[in-house]
Every structure is written in structure tokens, then in C-alpha cells.
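K.L.:
What shape does this take:
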Amino acid sequence: MTRITAQRKPRGGKGDWIADRVLRALIRLALRLPLRTRLRLMGWTVARVIAPLAGYRARAMENLAHVWPDMPEPERRRIADAVADNAGRTMIENYDVPGLLARMQDAPITGAGLPEIEAARAEGRPVLFVTGHFGNFEAPRAALVARGWRIGGLYRPMANPFFNSHYAANMHALSDPVFEQGRRGTMGLLRHIRDGGMGVLLFDVYDSAGVTLDFMGQPAPTLTSAAEIAVKTGALFVPFFGIRQADGLSFEVVFEAPVPHGPPVEMMAEVTRRLEARIAAHPGQWFWIHRRWKPKRQRKRAARAAAERG
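P.N.:
Reported below is the predicted structural model:
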């Protein structure tokens, strides 16, 4: 029997071009406004317009129900709107690299890991920072770059190639070297770290190639590549977080104690626990819009695996 496969719509077509032009115009408009007005505008636009229309609010509420089934719907909606507001603010902050660096130059930096990363820098030892899509995840990197540090990273390219061109350029503007996710990019980051450099990796996205770890009480496939790079290079493995403050404008930057080297799965379980603690304290600052768990897909995979074993 012939299988009919639905063809995916090719990327880079007219629709992607139009969407990118609209977004570019919105970014240019917002960057002309004073900072506080800009952040309020982008937060409100994403939370009240884009998130409901694009289904992001519904997805966030669905994820919240998956993790906290007893949470009342009004509370889930409140958190989902806070998530979208933070996403809008984060996007426009990261498109103003000089402004973000200026703001973060005097931002408070705390945490048990700070003395260790300062010692590593003085001695030329590598450091691999790890974090999630929480608060503004670029704020800690900006705080160090503004103080003269050089910190690379690995980024996941956007599906829209027109948007990705300026998104990637913006990533490079904050601090090089920045590598695109994939085998070549991972090898580039590995070489940079091995040579005594510093880099950042985000780990909290669904990846079917990952090992299943509990995240917020639910199984979630998680890549162990960050821990593996740290072990291979001897790098300090340091979780960090940029926590947005109540004014919606400022941040507290926390560099936590390094995670000791060991089996990569155990290392990733520990950084997952660190992220969970931050989410529990500030649930509106994590990106609940992500399809982090995909429970239906996981159940199908488990059923296939059970059938193959049987």
C-alpha cells in the first residue's frame, strides 16, 4: 500500500516574508520609544494580542494544567498572561544590545558560583553556563559582557529564514563566538570551551533524542549534551538566571554553585532541579509556551518501545 505523505509548506515563501516585515516594523517602532514605554508596549502587545490569536495563551494554560492540574483556571490565565508579557519584554530588550549592556553593567550579580567563575577567568579555565528560557536568559551574559567578559553560545535557528537573519545577527552583536545549533555548531562551541573559553547553553526544550527526566513532576526528554561538553572539556558547569524584578525593568543576576562533574544524566537532573526551583518561585517568568512535554507523543513512543520489547 502506498503511503501518502503530506508535504510541508516550504520555508522562505511570501508568508514568511510578510510576517518578518511586520515584525521588523514593530521592532523598529518599539525601539524609538523610551525604555519603560517600549517594554510596557511589547509586553502588552504579546500578552493581549499576539498570544491569544496565535494560541500561545491556550498552550501555556494547557502546560500549566499538565503540571498543576488542581490550579484554578483564573490563576492559569494570570500566569499565562505574565509569561507572554515577559516574552514580549525579553524580545525587545534583546534587540537593543547597546541598551541591554548599559542596563546590565551595574545590575546586581550574586550567587555561590560567582567567586568560582571569577577564579576560572583569572586562570584561563573554561566555563560552561547553562540556563533555561526563564526571565531574560540573555541578561546574565550581558551583565558579564558589559564587565569585559567574552562569552559565546549556541542558538537554535528560527524557522522563518527572513527573521532568522537579523535574529542571528543580534545574537552575534552581544558577544561572539555564537554558533548555530547542529553538529558543526556544537563542535565549534566544544573547541571554544576546550581552548579555555566560556559559553552558554539553554537546555529546557523538548528533544526526542534526549533522555527522559522529570521536569516539574512530569517526564520530559532532555538532551545531555551540555553536561557532556562540560565533562569533556573540564569546564565549570554553572547554572545562571536573570530574574526580572517587580518593576518589569530591572534584573537580579544569579550564578549558582557549579554542578559537580559526574554522569551527564545526573548533572542534567541537577540543573533541571535548579530551574524547577526558580520556576516555583516565579512561575510567570518561565516560557510555558514551549511544547516541553508533548505527552501524547511520549505515550506513543512508550507504546512502540513496549511493543518492540514484547
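
K.L.:
Only C-alpha atoms from now on, for both contacts and neighbour counts.
P.N.:
Noted.

K.L.:
List the contacts of Ala142.
P.N.:
Contacts for Ala142 (CA atoms under 8 Å, 6 or more residues apart in numbering) come out as Leu100, Leu101, Met104, Gln105, Leu174.

K.L.:
any idea how far Leu35 is from the first one?
P.N.:
This means Leu100. To Leu35, Leu100 is 10 Å away according to CA to CA, to the nearest Å.

K.L.:
Same check on the last one?
P.N.:
Plainly put, Leu174 is 19 Å away from Leu35 if you go by CA to CA.

K.L.:
the more surrounded of those two?
P.N.:
Using other CA atoms under 10 Å, the more surrounded residue of Leu174 and Leu35 is Leu174, with 24 against 16.

K.L.:
residue contacts, that one?
P.N.:
Shown in contact with Leu174 (CA under 8 Å, 6+ apart): Val97, Ala142, Val145.

K.L.:
And this one, please, so the two structures can be compared:
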Amino acid sequence: MKPLFRLLAHLPLPALHALGAAMGWLAFLLSPTYRRRFLENARQAGYGFGRVRGAVAEAGKLVGEVPRLWFGAPVRLLWDGAELIEAARGAGRGIIFLTPHLGCFEVTAQGYAQRFGPITVLYRPARKAWLRDLVDTARGRPNLATAPTTLAGVRQMLRALKAGEAVGLLPDQVPPEGLGVWAPFFGRDAYTMTLPARLAQQSGAQLLLAWGERLSWGRGYRIRLREWSGELPAEPQAAARASNAGMESLVRECPQQYLWGYARYKQPRKELAP
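P.N.:
Got it, this is the predicted structure:
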């Protein structure tokens, strides 16, 4: 797969997005399970299909752009709210970026690494060996480190924050059983990670909301940053509710680029909790 990804990485971004959009619609039309979950999740948030129709193609673009982002030349990036990063760095604080499955979440970490310096992102290692090797190789970029969802990974993120560096999380990702609590997400209980609050409490880092808007016609991306008001509550249930509310606010900025087909309300996997 790696040679194929390297080959596709040479294609222009508009071509990759066009290919991805076609794949997105193909998956939507051919998979009743995926289509039903997409529509149910959107309806849970109050959106009819007409409002989120564009998200079908955007989900495919998320896949189509991967070769370019992992193996290709840097993409065009615009910034909205970069002064929030500069203020946190100027105060000597680490930064915790909270990013939902919205737009291109891969590019937010890459953009920070290119412009500001070291960032560590949390990820769940792939189960298949070939995919794990592909992901580990592709994400090993300058100033961009990855931390697995293990105790060692949590310690790695804490060290980065205490050194004044940044970390990135997808708090609308369903964590393994024992690493979250049930909290409302668009009015329905979803198993929600408690890690962001623990990291913030132990490191004193600045919380920022971030997402990568995918610009039309393959023109690049705009990294949008939003200020987090106040502190995350110490109590896990309250912290999860606050985190989900923050993610909801970002999704409502651009519901056409949210990954509505993601199984947000699934039961957590039974794994060994770190």
C-alpha cells in the first residue's frame, strides 16, 4: 500500500478530492448501515439530509486527501485565530487542542508543527500490521509526534505539556471502556473521554478548540481556532458535558463537513484501561 500512497501523493489536491467525493457517494449509496447511521446522527443533531448532503462527499475527500497529507508536498494553509496560539505560547503554557471529526483534522496538527513547533497527537494504533506500519511511517514528520492510547502515551503527552508544547485530541472519539463517562452529545448520551480534563488539570495547559476547514475546489485548508471559555470542570461528568458542548459548537459552524457516519453512540470497546 505504501508505494500506491506515494504515487497518489503526486496528484493535485483537486484531483484527489474529486476522487474522494466519488468514493464518498459510492459508500453512501452501497452501504445501508453507513447510510442509516449517517442520517440518524444528522437527524439527532437537528439536520435534515438537505442541510448535510455535502458531508457525503466530504467524508470521501477525507480519505482521498490522505496520500497527499501523509506523503506529498505541504498543502496551502490559511489561519483564523492564530493569535490565540501566540498568546498561550507567550505565557509559557502548553496547549491542548480539542478537535472533532470535522473537516480535515489531520491538517490541524501538521499546520501547527510547520508553523509553531512540536505537537503530540493521540491516536489509536491500527490493529493490522500493514496499516500500522503505513500510519507510523506517514505521520513521522518534523515536530509531529504521536502518542498511543496507553499509559505510556498519556505520560508522553503530559511531558510535552509540562515542557510548554502542544498536544491534540479528538474528544468525540469513543474511548475504550473505563476511560470515559456517558454524557450528552447533541441530546443523546455518548461515551466521552475524560482525558482532556485530566491533562489540563495536571499540566495547567491552555485549552483551544480547533478544526481544519476543507476549502472548495482543492484550494487548501483554513485552520480555525476558537477560545475555550473558562476551565474544564474537575468532575468527570461535568467535564465530559462541557467537552461535548464545545465539539457541538464547532460542528454547527460547518455541519456539511462533519463525519456524520462516525459511530459516535456505539458502546465502548472492552480494552485494558491504562
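
K.L.:
Now which residue in the second structure aligns to Glu180 of the first structure?
P.N.:
Using TM-score structural alignment, the equivalent of Glu180 of the first structure in the second structure is Pro148.

K.L.:
Spit out the contact partners of the most centrally placed residue in the first structure.
P.N.:
Centroid-nearest residue in the first structure, with CA atoms, centre = their mean: His133, separated by 3.1 Å. Counting by CA under 8 Å, 6+ apart, His133 of the first structure touches Leu202, Asp204, Trp286, Phe287.

K.L.:
how near is the counterpart of it in the second structure to Cys254 of the second structure?
P.N.:
The alignment partner of His133 of the first structure in the second structure, by TM-score structural alignment, is His101. His101 of the second structure sits 11 Å away from Cys254 of the second structure, going by CA to CA.

K.L.:
Val107 of the second structure too?
P.N.:
In this structure, Val107 of the second structure and Cys254 of the second structure are 17 Å apart, going by CA to CA.

K.L.:
Which one's more surrounded, the two?
P.N.:
Val107 (24 against 14).

K.L.:
thought that one was touching Gly212?
P.N.:
Yes. Val107 of the second structure is in contact with Gly212 according to CA atoms under 8 Å; the separation is 6.4 Å.

K.L.:
what sits in contact with each of these two?
P.N.:
In terms of CA under 8 Å, 6+ apart, Val107 of the second structure and Gly212 are both contacted by the residues Tyr221, Ile223.

K.L.:
For stretch 31-41 of the first structure, buried residues please.
P.N.:
Leu31, Leu35, Arg38, Leu39, Arg40, Leu41 (16 or more other CA atoms under 10 Å).

K.L.:
Now which residue in the second structure aligns to the third one?
P.N.:
Under the alignment (TM-score structural alignment), Arg38 of the first structure pairs with Leu16 of the second structure.

K.L.:
cool, and His192 of the first structure?
P.N.:
Matched across to the second structure, His192 of the first structure falls on Ala160, judged by TM-score structural alignment.

K.L.:
Distance of that match relative to Leu30 of the second structure?
P.N.:
From Ala160 of the second structure to Leu30 of the second structure the distance is 43 Å (CA to CA).

K.L.:
cool, Leu158 of the second structure as well?
P.N.:
Using CA to CA, Leu158 of the second structure is found at 43 Å from Leu30 of the second structure.

K.L.:
Just the helices from the stretch 201-310 of the first structure, written as ranges.
P.N.:
Here the stretch 201-310 of the first structure has its helices, by DSSP state H, counting those that start in this stretch, at 225-233, 264-281, 295-309.

K.L.:
So Ala102 of the first structure lies in a helix, does it not?
P.N.:
Yes. Looking at Ala102 of the first structure with DSSP: H, G, I helix; E, B strand; the rest coil, it is inside a helix.

K.L.:
what's the neighbour count on the nearest residue to it once chain neighbours are set aside?
P.N.:
Among residues not flanking Ala102 of the first structure along the chain, Ala146 sits closest, at 7.1 Å (CA to CA, 6 or more residues apart in numbering). With neighbours defined by other CA under 10 Å, the count for Ala146 of the first structure comes to 20.

K.L.:
ok so, going back, between Leu158 and Leu30 of the second structure, who's got more neighbours?
P.N.:
Leu158 (23 against 10).

K.L.:
Where do the strands of the stretch 1-150 of the first structure begin and end?
P.N.:
Listed in chain order, the strands of the stretch 1-150 of the first structure (DSSP state E, counting those that start in this stretch) span residues 109-110, 127-131.

K.L.:
what do we get in the first structure for Pro255 of the second structure?
P.N.:
For Pro255 of the second structure, the aligned position in the first structure is occupied by Pro283, per TM-score structural alignment.

K.L.:
got a list of what that match touches?
P.N.:
Contacts of Pro283 of the first structure (CA under 8 Å, 6+ apart): Ile79.

K.L.:
re earlier: dump the helices of the stretch 201-310 of the first structure to JSON lines, plus distance to Thr45 of the first structure.
P.N.:
JSON lines is the format used below for those (distance: least, CA to CA, whole Å):
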{"stretch": "helix 225-233", "distance to Thr45 of the first structure": "34"}
{"stretch": "helix 264-281", "distance to Thr45 of the first structure": "23"}
{"stretch": "helix 295-309", "distance to Thr45 of the first structure": "30"}
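
K.L.:
Can you say which of those is nearest to Phe215 of the first structure?
P.N.:
Closest to Phe215 of the first structure of the helices of the stretch 201-310 of the first structure, according to CA to CA: helix 264-281, at 6.7 Å.

K.L.:
what does that closest one rub up against?
P.N.:
Counting by CA under 8 Å, 6+ apart, 130-132, 134, 211, 213-216, 222, 224-225, 227-228, 231, 239, 259-261, 285-286 sit against helix 264-281 of the first structure.

K.L.:
what about the aligned partner of Ala190 of the second structure in the first structure, distance to Trp293 of the first structure?
P.N.:
The equivalent of Ala190 of the second structure in the first structure is Ala220 (alignment by TM-score structural alignment). Separation of Ala220 of the first structure from Trp293 of the first structure (CA to CA): 5 Å.

K.L.:
shared neighbours, the two?
P.N.:
Shared contacts of Ala220 of the first structure and Trp293, defined by CA under 8 Å, 6+ apart, comprise Tyr206.

K.L.:
Gly164 of the second structure against Gly90, yeah?
P.N.:
No. Between Gly164 of the second structure and Gly90 there is no contact under CA under 8 Å: 10.1 Å.
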